[in-house]
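Undergrad: Could you work out the structure for the sequence below:
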Amino acid sequence: MIQLLFLVLCVEIGVAFFLLVKVGPLRELVMKSLDQVKLGRGPATVKTIAGTMSVIFMFHLMNILKIQNKGNKLGTMSPMDQVLWRTHLLEASLMGFTLFLGFLIERMHHYLRKLINIRSKVGASKEELEKIEKEKQQLKEKEEKASKEITTLQNELSKLTEEIKKLKVESQEKDKTIETADAHVVALQKQAADLLLEYDRLLEDNQNLQTQVQKR
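TA: The predicted structure is shown next:
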C-alpha cells in the first residue's frame, strides 16, 4: 500500500510540475490527458477513488488516535503499537498529500484551461481588431479618394457653370443681334415694298405719258 501511495504521489508531483513549468510539449500532453480523464465516466471514477481514499484516510486517523489513547492510558506504547502508529501515520500522511495534490492538480488544470481559452479569445480579438483597423484604413483611403474626386467634380462643375454663364451671355447677345437683324430685314422689306409700289406707279405714269404722246 505504501509503495503504491509513493508511486501515486510521485506521479502527481510530476503532473503538477509539468502543469507549472512548460517543458516542450509535455504541458499540452498533460493537459490533454487530464481533459480525457474529465470526459465520460472519468469524473465519477475520480470522485469514487477520492472518496474511498478519504474514508481510508479517516480510518488511519482514527487508528492513530486509538493507539495514542491506548498509550496514554498505559503510560507507554508497546513496540507493536509504535510500529502500527508509525505505519498508520505514514499512510495517512501519504494519503493526505495525495488528496491535496490531486485537488491542486484539478484546480491548476481548471485555471490553466480557462487561461488558454482567454488567451485564444484575446488572440481572436487581436485578429478581429487588426482586421477592423485594416478595414478602417481602407475606408479612410476610399474616403480620401472620394473626397479628391468630389473636389475634382466640384471644380469641373464650377468650370461648366462659368462656361454656361458665358454661353448664356453670348446667346443673349446673339439673340439681340438676331432681333436687330430681323428688325433691319423688316425695314428693308418695307422699304423694298415701298420702292416696288413707287416703281409700279412710275411705270404706270410712263405708260400714260406714252399713250398721251401717241395720241398727239
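
Undergrad: switch to C-alpha atoms for all contacts and neighbour counts from now on
TA: Will do.

Undergrad: what are the ranges of the helices in the protein?
TA: In order along the chain, the chain carries the following helices (DSSP state H): 2-20, 26-37, 42-74, 79-215.

Undergrad: okay if I get those as TSV plus mean neighbour count?
TA: Output for the helices of the chain, formatted as TSV (neighbours: other Cα atoms under 10 Å):
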stretch	mean neighbour count
helix 2-20	16
helix 26-37	15
helix 42-74	15
helix 79-215	13
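
Undergrad: if I look at the most centrally placed residue in the chain, how far off is Lys140?
TA: Among the residues of the chain, the one closest to the centroid is Glu128, at 3.1 Å (Cα atoms, centre = their mean). To Lys140, Glu128 is 18 Å away according to Cα to Cα, to the nearest Å.

Undergrad: Met108 now?
TA: 46 Å.

Undergrad: Please provide the structure for the following sequence as well, for comparison with the first:
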Amino acid sequence: MTPLLFVLVIAEINVILVLLFRTPLRKLVMFVLDCLKEGRGPIMSTVGMTLFAVLMSSVYSIMRIQKRSMETGAVNQTDQVLLANHILDSSLMGFCLFLGLMIDRLHYYVKRFDDSEHIKPCYKTMQTYETESD
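TA: This is a model prediction of the structure:
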C-alpha cells in the first residue's frame, strides 16, 4: 500500500502545481476536476471517508502495538517493523487527505478567480457608459 500512497502524493502535488500556475494544462485539470465533482455524486467524499477510516484503523494499530510494548517492557523486532510500517502508511494517508483538501480549495478559488476575470471587462465598460451618460 505504501507505493500506491507515494504515487498518490506525487500525483496530488503535480495537480496542485498545475493549478497554481496559468498554463494550458490548467484548463484541462480544471475541466477534469469539474467533471469529477459534478457528475458523479458524492464519490470524492466517499473516497475521502474510506481513506480516513483506513487512517484511523492504522492509528489504532499503532496505539495497540505501543501498548503491547509498554506492557511487556521489551520491544519485539517484529513489532518495531510493523510500527514503522503503520507510521509510514498513516503519515502518507494523512498527507494525501490534506493535499486532497488543498486541491479542492484551489479548484474553488481558481474557478472563482477565472470567473471574476471574465466579469471585469464587462464591469469596466459599464462604468465608462455610466460616466459618459453623466
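
Undergrad: TM-score, when you put one on top of the other?
TA: Between these two chains, after superposing, the TM-score reads 0.91 (TM-score structural alignment, normalised by the length of structure 2); 134 aligned residues with a Cα RMSD of 1.8 Å.

Undergrad: how about the residue nearest to the centre of structure 1, what's its match in structure 2?
TA: Under the alignment (TM-score structural alignment), Glu128 of structure 1 pairs with Met126 in structure 2.

Undergrad: And its match, how close does it get to Asp114 of structure 2?
TA: From Met126 of structure 2 over to Asp114 of structure 2 (counting by Cα to Cα), the distance is 19 Å.

Undergrad: same check, this time on Ser133 of structure 2
TA: From Ser133 of structure 2 across to Asp114 of structure 2, the span is 30 Å (Cα to Cα).

Undergrad: Likewise for Ile62 of structure 2?
TA: As judged by Cα to Cα, Ile62 of structure 2 and Asp114 of structure 2 stand 44 Å apart.

Undergrad: ok, Thr78 of structure 2 - contacts?
TA: The neighbours of Thr78 of structure 2, taking Cα atoms under 8 Å, 6 or more residues apart in numbering as the test, come to nothing; the list is empty.

Undergrad: aligned partner of it in structure 1?
TA: Taking TM-score structural alignment as the criterion, the aligned counterpart of Thr78 of structure 2 in structure 1 is Met80.

Undergrad: My guess is Val15 of structure 2 contacts Ile103. True?
TA: Yes - because the distance of 7.4 Å satisfies Cα atoms under 8 Å, Val15 of structure 2 is recorded as touching Ile103.

Undergrad: Now do the contacts for the residue nearest to Leu5 of structure 2 when sequence neighbours are not counted.
TA: In this structure, Leu5 of structure 2 finds its nearest non-sequential neighbour in Leu92, 6.2 Å apart by Cα to Cα, 6 or more residues apart in numbering. Contacts for Leu92 of structure 2 were tallied using Cα under 8 Å, 6+ apart; they are Thr2, Leu5, Phe6, Val9.

Undergrad: What residue in structure 1 is paired with Tyr108 of structure 2?
TA: For Tyr108 of structure 2, the aligned position in structure 1 is His110, judged by TM-score structural alignment.

Undergrad: Ile13 of structure 1 maps to what in structure 2?
TA: Using TM-score structural alignment, Ile13 of structure 1 lines up with Ile13 in structure 2.

Undergrad: From Leu19 of structure 2, how far off is that match?
TA: Here the criterion is Cα to Cα. By it, Ile13 of structure 2 lies 10 Å from Leu19 of structure 2.

Undergrad: again, but for Gln80 of structure 2
TA: For Gln80 of structure 2, the distance to Leu19 of structure 2 (Cα to Cα) stands at 40 Å.

Undergrad: ok, now Tyr109 of structure 2?
TA: Distance, Tyr109 of structure 2 to Leu19 of structure 2, using Cα to Cα: 10 Å.
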